[in-house]
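Enquirer: coords below, sequence missing:
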């Protein structure tokens, strides 16, 4: 067969097109490598940032997961567990109140199946639910999801109940003596009981135990193989799956079992950074993970939408704007020996979660971890404070030493005080003596003080001590010395 000769012009055009294609492919390759290098640089910066903050705050162990759109871009474990095992992306942590978003999702799944109406009274689904308040019959699933049911820690302080309930039926029984703080739908009050009732609602409608429902409809579709739900925190201390967390004593992490608390619904899930990455993906990917659509995009958006212009809480998530006016969606998880933080950047479609094996402490700013990571991802300047929990604990320790020294000194100088008393107006000496009782009053009324500071949350004595042991020790020492000084000075007066 005779070969066909192409005109020279066509050959030149073909050569030109081939050259352009090669150059374009090279540029694409260069850009791809550049993007990959940029991503590696960002991950390296995040890695260094986390390591420095963990060391600065003396946090024993943590794990992080970061997602972008439907991809996991970074997961890593840091430090060690309480039995000195290295933490990895597969290490399991109690995620505490991050569980609320899972409970909210399970409710919204049943809403989309037409089995739950958000605005019908919950009593229609759970006939046994009854309060010592006629307004209780108006409470709807929406009110419970938004924490606007009118239930508060002050009327039903679930964290301080002793003994703790063992089931939803016991919770229902105890609620029969409870009255509401406000009209349903009017005021926001964060309360764990709302999400206990929602978990019970899921059981009543789906005819599955809540833990089983979570596994079948959320954990399994998301391939969250290291994730499960517990009813009581005592289950965290059994077996080898979950290693105990820590509390802080003068800035040093001390291993401890989690105090007992009925957490089914609001705070019972155990997970790993690897599994939580999959959970983050459906938040930024319109409810979809791989080929599994767990919730519609409208359902996810509804969960991320605040209850009203006055209430920033949505359904299992807090919503707010950052310093630049961009939307952020966040939730914290708090136990006494574990802590967790989750942050979504819906505009950039990033998801961040950090899990810690140290618990709530008034001196540790856990939120700053996810906030700092978000600033790195969005190229914003970071404002890292010079102070940290170690500095605060050192300061408290110094105050304790000074309190002891001054207390002993004043006890040894009672005679000198008695001489001053003779020349001083009695009313002034009486005021000085009464002021000595301030530390003791603070110690006695510490739970009420913490409730006031904490926006109405009611904490147990054990919880308060684990959250701020150094402050508690300071109050005990200050109360002891000031009380002794006051007693001995009154004796001097009567002599």
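Expert: Yes, it's here. Source: prediction; values computed, not measured.
Enquirer: drop to CA atoms for contacts and neighbour counts, all remaining ones
Expert: Will do.
Enquirer: so which strand or helix has residue 341?
Expert: Using DSSP states H and E, residue 341 sits within strand 339-345.
Enquirer: could you do residue 278 as well?
Expert: helix 273-284.
Enquirer: and the contacts of that helix?
Expert: For helix 273-284, contacts defined as C-alpha atoms under 8 Å, 6 or more residues apart in numbering pick out 63-72, 75-77, 89-92, 222-227, 287-289, 294, 300, 344, 346, 349-355.
Enquirer: of the residues you listed, select the buried ones using a ChimeraX command.
Expert: A single ChimeraX command selects the buried members of these (16 or more other C-alpha atoms under 10 Å):
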select :63,64,65,66,67,68,69,70,71,72,75,76,77,89,90,91,92,222,224,226,227,287,288,289,294,300,344,346,349,350,351,352,353,354,355
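Enquirer: also this one, for the comparison:
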């Protein structure tokens, strides 16, 4: 999880380029008086400590309200800490659906991948104690860790923390559940990795990787002899006074959790849980994350040495495979998303950032070590990107109010295209480019016009860029430039640089290898025939637990063989009648979460394995039989049972009787979930014509279905 949690490549169909010129508040009033949290003995009160931060608090509240009213966020909680004192704290938005539980500073939120900072601190604490060496192979500490690829023996703890391990990405089966602290996803990681190969040499380049941090969590448990939840409480939350930080294994009070909602579903949702604690399963508050930030500003050396905190803040991303220097939001340290983020680089300030996104929660922590300040923002709904922009705004306003900065820097642009004749050789960069989220078609005309379209989103209008005198392609308003780089590995990359402005929130800088050029290939007739039989077919997920949030959010996965790039399906090269692999080598974010497609047949039905997720071909999904009473039984393999809804049965009301360890969900003809029993709580529902219904539960579970 990062900044964005991904449940396998099968759920990703977004346009791969990030281009963008891109309810009444029920909040308590932000604290008017600074709250003393802790102050090191060497510190003494100063004029700074007596500031009221009135202007900063006003802006923080205005911007938080903007998130809830304009940017699709349900609720926001924020905090600013300055020299060990929480000086700004507030909330905005709605909590419970009935409006009976106001948001407070103690309302807890999932922090997603900001949890990775707890994992990193835990590893570095053990480094301080001499129990872990960052550059000793992980197998020395976890002997049972093994993979099909012998290079795994070279993976070190440092590589886990700086995303350079070469692991494929994210093992997420049963990772996100409703009010269920089942540890399956964590317990099975080593088994999952045992069947995998690496996508790159360990240490070759950094590409965002969730599995590396789950492995780091296992490392902490093996070396410390403690379970991870107990460890972080003893060595982090208790020493720092973080009374409102917990994991699903603490079974926190649901009444203390922020209310969750999903745009396509009516009503409040149960709480979200994840057993992948070390990569994204921790709950906290903005104030607690502000307290946590003291580790990185020298206020908590009893928790982590200054030497280790400084080591975490060093550049760890500058391998040979990385774009040239430019303003960016991703420059990895140990755990950190960036150790030199824009816009603080504009002010000559060292900054550290980490964001997190689960399916429903979002967070951001921004630390200014040299200023002894940090801001944290957590939300229900929205995005960690929005949260980081709010945290940036809070910090910049406070810095100005203190007089540390005189004026705010203006937003930046690369400038509009300067018209020039384009060399014919530039047309060689036309073609299909791939990333973990799909493929795009780059078409460059002789006249210097470049259009970008997505094969996965054919209805999305083309994005147009013009050739400029400096050899780049630029958007009309100059916020985005694109160029092409052929690296030493012989691969050609689309290099995207962008200043993306969100009105009222600020500007985000992006510099990344956004996609890699793919080469067409001819397929043997037998292989091509096998894949064309699958072209356009829908596949239905079978092996998520009955409490899985995925049943609420996912739509059937439709497999489409590329019409633009022979021999490919999405970014994956077809390697045989039943196999396709992603061979991308892209640093940063666009080469994350790579999964192969493997098909197999059992009892006459075709199944698809995508990174441990098992799906079944629509041809094996039969219409549901609606009678006075019928029985559906979960088979011995535990796979969910899917049925289609015929036109003649559309509109019928069915009642479902089932045990507690089971659920069912109903989908309309567009694949949108219209009822999920874990959320809805009723036992009867109308069947939509052309839709589908799924039954999930433990092996042998029986569902009694009757027509009303």
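Expert: On my side now, so go ahead. Remember, predicted model here, so these are calculated numbers, not experimental data.
Enquirer: any chance you could compute the TM-score here?
Expert: Between these two chains, after superposing, the TM-score reads 0.65 (TM-score structural alignment, normalised by the length of structure 1); 373 aligned residues with a C-alpha RMSD of 4.1 Å.
Enquirer: rewinding a little: elements contacting the next helix or strand after the helix holding residue 278 of structure 1?
Expert: Once the chain leaves helix 273-284 of structure 1, the next helix or strand it forms, by DSSP H and E, is strand 288-289. Counting contacts by 3 or more C-alpha pairs under 8 Å, 6 or more residues apart in numbering; DSSP states H and E, strand 288-289 of structure 1 packs against helix 273-284.
Enquirer: quick one: the helix it packs on to strand 339-345, angle?
Expert: 30 degrees (axes from the mean of the first three to the mean of the last three C-alpha atoms, to 10 degrees).
Enquirer: what mean distance separates helix 273-284 of structure 1 from the matching residues in structure 2?
Expert: Compared with structure 2 after fitting, helix 273-284 of structure 1 deviates on average by 1.8 Å (mean C-alpha distance after the TM-score superposition for structure 1).
Enquirer: so which bit of structure 2 is that helix matched to?
Expert: Counting by TM-score structural alignment, helix 273-284 of structure 1 lines up with residues 286-297 of structure 2.
Enquirer: residue range for the helix or strand in which residue 497 of structure 2 is found in structure 1?
Expert: Assigned by DSSP H and E, residue 497 of structure 2 belongs to strand 492-502. Mapped onto structure 1 using TM-score structural alignment, strand 492-502 of structure 2 spans no residues at all.
Enquirer: can you check stretch 439-448 of structure 2 too?
Expert: Counting by TM-score structural alignment, stretch 439-448 of structure 2 sits on no residues of structure 1.
Enquirer: residue 184 of structure 1 maps to what in structure 2?
Expert: So, by TM-score structural alignment, residue 184 of structure 1 is matched to residue 202.
Enquirer: how near is the nearest residue to its match once chain neighbours are set aside to residue 335 of structure 2?
Expert: Leaving out its chain neighbours, the residue that sits closest to residue 202 of structure 2 by C-alpha to C-alpha, 6 or more residues apart in numbering is residue 165, at 4.6 Å. Counting by C-alpha to C-alpha, to the nearest Å, the gap from residue 165 of structure 2 to residue 335 of structure 2 is 13 Å.
Enquirer: comparing these two, which residue is more hemmed in?
Expert: Taking other C-alpha atoms under 10 Å, residue 165 of structure 2 and residue 335 do not tie; residue 165 has more neighbours (31 against 27).
Enquirer: wait, isn't that one in contact with residue 208?
Expert: No - counting by C-alpha atoms under 8 Å, residue 165 of structure 2 does not reach residue 208; the two are 9.8 Å apart.
Enquirer: wait, is the residue nearest to residue 202 of structure 2 part of a helix?
Expert: No - using DSSP: H, G, I helix; E, B strand; the rest coil, the secondary structure at residue 165 of structure 2 is coil, not a helix.
Enquirer: follow-up on the earlier one: pull the residues that contact the strand holding residue 341 of structure 1.
Expert: With C-alpha under 8 Å, 6+ apart, strand 339-345 of structure 1 has contacts from 94-96, 98, 280, 283-284, 327-334, 350-360, 366-367, 370-371, 374.
Enquirer: mean shift between it and structure 2?
Expert: In the superposition against structure 2, strand 339-345 of structure 1 averages 1.0 Å from its aligned positions (mean C-alpha distance after the TM-score superposition for structure 1).
Enquirer: what's the helix or strand residue 417 of structure 1 falls within aligned against in structure 2?
Expert: Using DSSP H and E, residue 417 of structure 1 maps to helix 414-423. Under TM-score structural alignment, helix 414-423 of structure 1 corresponds to no residues of structure 2.
Enquirer: with stretch 13-24 of structure 1 instead?
Expert: Using TM-score structural alignment, stretch 13-24 of structure 1 pairs with nothing in structure 2.
Enquirer: which strands or helices does the lengthiest helix in structure 1 pack on?
Expert: Looking across structure 1 with DSSP state H, the single longest helix is helix 8-56. In terms of contacts (3+ C-alpha pairs under 8 Å, 6+ apart), helix 8-56 of structure 1 is packed against helix 367-377.
Enquirer: now residue 38 of structure 1: how far from residue 44 of structure 1?
Expert: Taken as C-alpha to C-alpha, the span from residue 38 of structure 1 to residue 44 of structure 1 is 10 Å.
Enquirer: where exactly do the helices run in the stretch 151-300 of structure 2?
Expert: Secondary structure of the stretch 151-300 of structure 2 by DSSP state H, counting those that start in this stretch: the helices cover 157-161, 184-187, 189-194, 210-224, 228-232, 286-292.
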